[in-house]
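> got a predicted structure plus its sequence, pasted below:
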Amino acid sequence: MSLKSFGAKIFAKNIRKKIDKWASKPEATQKKVFQELIDKAKDTKFGKDHDFKNIKSYADFSKKVPVRDYEELRFYVDKMVAGEEDVLWPGKPLYYAKTSGTTSGAKYIPLTKDSMPSHINAARNAILCYIAETGNAKFVDGKMIFLQGSPEMEEKNGVKLGRLSGIVAHYVPSYLQKNRMPSWETNCIDDWETKVDAIVEETRNENMSVISGIPSWVQMYFEKLQQKTGKKVGELFPNFDLFIYGGVNYEPYRSKFENLIGRKVDSIELYPASEGFFAFQDKQTEKGMLLQLDSGMFYEFIKADEFFDENPKRLTVGEVEMGVNYVMLVSSNAGLWAYNIGDTVQFTSTNPYRVMVSGRIKHFISAFGEHVIAKEVEEAMQEATAATKARISEFTVAPQITPKNEELPYHEWFIEFEKEPEDLAKFSKTLDESLQKQNSYYFDLIEGKILQPLKISRVPENGFQQYMKSIGKLGGQNKLPRLANDRKIAEVLEKIIKA
């Protein structure tokens, strides 16, 4: 055992104890965070506008501070970006994480001196929890790759801005710098396909032990490795035994990954976003990710099916239930207040509080009142691939409201198969029945002959990559919506299928 791995084990045990301490007192921990946030921001413009000096309780806060998304908070963000200080949080931000919004154009999410450590420490702690649980620390001696955005940054009125993953790249601890790949120069390549080719060349002969990134883009890296070398990833990297991912559910990709690697590897799920690093998988044996209650973020939750009501009830962690779909709100030491991040989550445990991401509040299918969410289509896909030994590269779902020949409407599943199912009819039937089991509204619509069972449209090899490239979102932190309530994506995929 190397000195580095020995030290990692000791460090891991200490961090695990600290995590267990706050996780065992969730409501007290959140109450402390809440009070610190209000006290520190009371003299900011936002704090004065919302009478923070007279907020003595969460009840006061929920009355004085309405739920907002980026567009509704933009009045304050624009002032910060223009160079004003003490707007949402004391002083100026350290950075802006620049993201692309669908309605807002470019979004500038503030990262502050107070919030930045939580982005760094959460990723570190996820790995340390894995070491504490499994005793496996040998990977710290190998090379680690993080498929991420460019670390190059711009500047706006004295504040640097860039992609979150690129900003975080500047904070890699010195003891990992020698292990970290790809090189700085390669990381700065903008064109994703060129970048992945360069990463393949840099890493193919290295001792890779940890690989991290969004599954769909890591898959592209694995495929290119295999094409270049003719070897399985696990054969090429015999010491590769930990995959770290976030952004999308790994389960639909798992069987294809294991085929590309040639064996199973452990995985750790992360829940990072520009707005905060919300959760990470702290146990290999438990479902869900540990909600970060002690990281300068105060959480609220609204039941997803009540979210668009006039005055939906806002809940704190002590009031949530397992298995319910919630929209998650966050107030943070980055200066976000009752901010709707757009994600929906479900609690898999309340002792401690663990969550799984179930979808996006704007990404669902409810063309007929069925309100199908991402979690449901992903679970249906897992059942169908397991039942028919199929492997998929990617998929998305859209409603077909006006089919030809007076057919009943249906859900259309666009699927790129890496391995076709043994029986496509069985695959389709399993998908549909699984969705009916999970969603009673969908079941009623099928039973009542309002909808016919789903239909599958095969997308050709690399078809989804073509789609992402066509909208300028190939690679990086960009993710394909798992489902939509319109046919904007479907219409582009139809052209790719016919080409």
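Yes, it's here. The structure displayed is predicted, hence computed values, not measured ones.
> only C-alpha atoms from now on, for both contacts and neighbour counts.
Noted.
> checking Pro421 next. Helix, strand or coil?
Of the three states, Pro421 takes coil under DSSP: H, G, I helix; E, B strand; the rest coil.
> hang on, it packs against Met381?
No - the pair Pro421 and Met381 does not pass the contact test of Cα atoms under 8 Å, sitting 11.7 Å apart.
> ok, those two, which is more surrounded?
Neighbour totals were compared for Pro421 and Met381, and Met381 leads with 25 against 20 (other Cα atoms under 10 Å).
> name the residues of stretch 112-125 that come out as buried.
Thr112, Asp114, Ser115, Met116, Pro117, Ser118, His119, Ile120, Ala122, Ala123, Asn125 (16 or more other Cα atoms under 10 Å).
> what does stretch 87-98 give?
Neighbour counts over stretch 87-98 (16+ other Cα under 10 Å) mark Val87, Leu88, Trp89, Pro90, Lys92, Pro93, Leu94, Tyr95, Tyr96, Ala97, Lys98 as buried.
> helix or strand right after the lengthiest helix in the chain?
In the chain, with assignment by DSSP state H, the single longest helix is helix 3-23. Downstream of helix 3-23, the next assigned helix or strand under DSSP states H and E is helix 26-41.
> one step back: in strands only, show me the buried residues of stretch 87-98.
Secondary structure from DSSP state E places Tyr95, Tyr96, Ala97, Lys98 of the buried residues of stretch 87-98 in strands.
> okay, now the one to match up with it:
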Amino acid sequence: PWFDRVKTGEANVLWPGRPLYLAKTSGTTSGAKYIPLTPASIGNHINGAKDALLHYVAATGRSRFLDGKLIFLSGSPELEQVGGIPTGRLSGIVNHHVPAYLRRNQLPSYATNCLEDWETKLEAIVGETLGQEMTLISGIPPWVQMYFDRLTARTGRPVGEVFPQFDLFVSGGVSMAPYLGRLRESIGRPVDTIELFPASEGFLAFQDQPGNPGLLLRLDSGIFFEFVPAERFHEPHPPRLTIAEVELGRQYAVVLSSNAGLWAYSLGDTVRFVDLAPHRVVVTGRLRHFLSAFGEHVIGEEVEAALREAVRQYPEAEVTEFTVAPLVSETESQPSRHQWLVEFARPPRDAAAFAAVLDGTLRQLNAYYDDLRSGHILAPLQLAPLPAGAFQRYMKSVGKLGGQHKVPRLSNDRALAAGLLGVG
């Protein structure tokens, strides 16, 4: 009810005055949410990206990217009015606050950025950027990969040759790790990378040290962090730990209070601390994106690690996208199992052996899954290769193609799997 009152334009509900904006956010299967951005909190979003870039310059001494063209693959900057408050996707809102020293080199054009159809927009972006001296490219990895694919299809060359000055890729929204191999192959040469942890609720962390996967928490940017041990999150009154009480290696659900008017707000993301001085985290998944249809409680970090190991052992394999769902047996003679729906850019030479590595690695990472496998409650996982473009066709079919939309890594039902198999 508090957010509903804010949406009507009522002032002084969660924070003094009225929000500057409402950030509209939704998952692949959930309804829309409207997150307030106040005059006090907007700087958190603007300064987060700036801090990440300045840390990169300080750590590497490289600032040439500021002299070339920059592209931020984002949602439309056109805003609607909800309760008299400008409302839109966070990336579109932030587009109105790009600093002047970056805006002069920013692509695509405002008109192109306002295109709603993602495929039309992508073609226009390719047309605008070809021939430009691109130095920085930023966006959610799967949608950047689509951009790279279109560039290569248009030119017949890797992205690193199309843009010889391109030397910095900035990623956010989902973990970069599952996509990094194919992105690097599309580029064709090494480039530096920065990983970010942005959300509509706040810009939470960024990679401050090249080569260190830990993301530096922004503890001085208008957000008070609390952390709930992930395994206790669903208790009636779980403990909420301050930053001084967290431990290395444990999974925590993120709870935050902020000058946007959010109070003890569950972000929905889980993190694991990899450093305590300063505090750095890796994002391990989503509270609602886990697989525990059989009591195994597999999380996103575990399936991504299993996939990395399988690709390491079968380096010819290239994965475009994947998700994991339960496959419940309809007969007593055949145990249930996990089904991995994987779209390969290049398949492994031995799909059965690839699946065995996935299964074996997941057993090593998750004791509950191993117990279910040892007890023959679950059969070895099933690898279900999908045809090229299956994930894009599915996301388009549900109106979630492009922009800031993300594919859930894990599901506890067959809805996503059925949709993918239906469009495949």
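Nice, thanks for sending it over. Being a predicted model, the structure only gives us computed values, none of them experimental.
> next, give me the two most distant ones among the buried residues of stretch 112-125 of structure 1.
Greatest spatial distance in those: Thr112 and Asn125, 20.1 Å, computed using Cα to Cα.
> what helix or strand is Asp149 of structure 2 on?
In the assignment (DSSP H and E), Asp149 of structure 2 maps to helix 141-155.
> would you mind finding the match for Asn207 of structure 1 in structure 2?
Aligning on TM-score structural alignment places Asn207 of structure 1 opposite Glu133 in structure 2.
> do I have it right that its match meets Gly68?
Yes - between Glu133 of structure 2 and Gly68 there is a contact under Cα under 8 Å: 5.7 Å.
> Ile194 of structure 2 -> structure 1?
Using TM-score structural alignment, Ile194 of structure 2 pairs with Ile268 in structure 1.
> excluding its backbone neighbours, what's nearest its match?
Nearest in space to Ile268 of structure 1, with sequence neighbours left out and distances taken as Cα to Cα, 6 or more residues apart in numbering, is Ile244 at 4.8 Å.
> that neighbour belongs to a strand?
Yes - Ile244 of structure 1 sits within a strand when classified using three-state DSSP.
> which position in structure 2 pairs with it?
Counting by TM-score structural alignment, the partner of Ile244 of structure 1 is Val170.
> where do the strands of the stretch 201-350 of structure 1 begin and end?
208-212, 242-246, 266-273, 276-280, 289-291, 297-303, 326-332, 339-350 (DSSP state E, counting those that start in this stretch).
> pick the most buried one from those strands.
strand 289-291 (a mean of 26; mean count of other Cα atoms under 10 Å).
> not including adjacent chain positions, what is the nearest residue to the counterpart of Leu424 of structure 1 in structure 2?
Using TM-score structural alignment, the partner of Leu424 of structure 1 in structure 2 is Ala351. Leaving out its chain neighbours, the residue that sits closest to Ala351 of structure 2 by Cα to Cα, 6+ apart is Leu383, at 7.7 Å.
> the helix or strand containing Lys426 of structure 1 vs structure 2, average distance?
Assigned by DSSP H and E, Lys426 of structure 1 belongs to helix 424-438. Comparison of helix 424-438 of structure 1 with structure 2 after fitting gives an average deviation of 1.1 Å (mean Cα distance after the TM-score superposition for structure 1).
> for whatever helix or strand comes next after that helix, name the packing helices and strands.
Toward the C-terminal end, the helix or strand that comes next after helix 424-438 of structure 1 (DSSP H and E) is helix 440-447. Packing contacts for helix 440-447 of structure 1, counted by 3 or more Cα pairs under 8 Å, 6 or more residues apart in numbering; DSSP states H and E, involve helix 424-438.
> select the longest helix from structure 2.
In structure 2, assigned by DSSP H, the helix with the most residues is helix 42-60.
> could you tell me where that one falls in structure 1?
By TM-score structural alignment, helix 42-60 of structure 2 lines up with residues 116-134 in structure 1.
> what's that stretch in contact with?
8-9, 11-13, 15-16, 136-137, 168, 171, 268, 270, 272, 276-277, 279-284, 295-296 (Cα atoms under 8 Å, 6 or more residues apart in numbering).
> report the mean deviation for it after fitting onto structure 2.
Once fitted to structure 2, stretch 116-134 of structure 1 is off its aligned match by 0.6 Å on average (mean Cα distance after the TM-score superposition for structure 1).
> ends of stretch 392-403 of structure 2, what's the gap?
The first residue of stretch 392-403 of structure 2 is 12 Å away from its last residue (Cα to Cα, to the nearest Å).
> to clarify, my last question referred to stretch 225-237 of structure 1.
One end of stretch 225-237 of structure 1 to the other measures 11 Å (Cα to Cα).
> repeat for stretch 250-270 of structure 2
Where stretch 250-270 of structure 2 begins and where it ends lie 10 Å apart, using Cα to Cα.
> where does it end up in structure 1?
Going by TM-score structural alignment: stretch 250-270 of structure 2 matches residues 324-344.
> picking that back up, the match of helix 42-60 of structure 2: how far from the chain's middle?
How far stretch 116-134 of structure 1 lies from its chain's middle: 16 Å, per Cα atoms, centre = their mean, to the nearest Å.
> give the closest residue to the residue nearest in space to the middle of structure 1 in space, chain neighbours not counted.
Centroid-nearest residue in structure 1: Gly247, 2.5 Å away (criterion: Cα atoms, centre = their mean). Among residues not flanking Gly247 of structure 1 along the chain, Ile214 sits closest, at 5.9 Å (Cα to Cα, 6+ apart).
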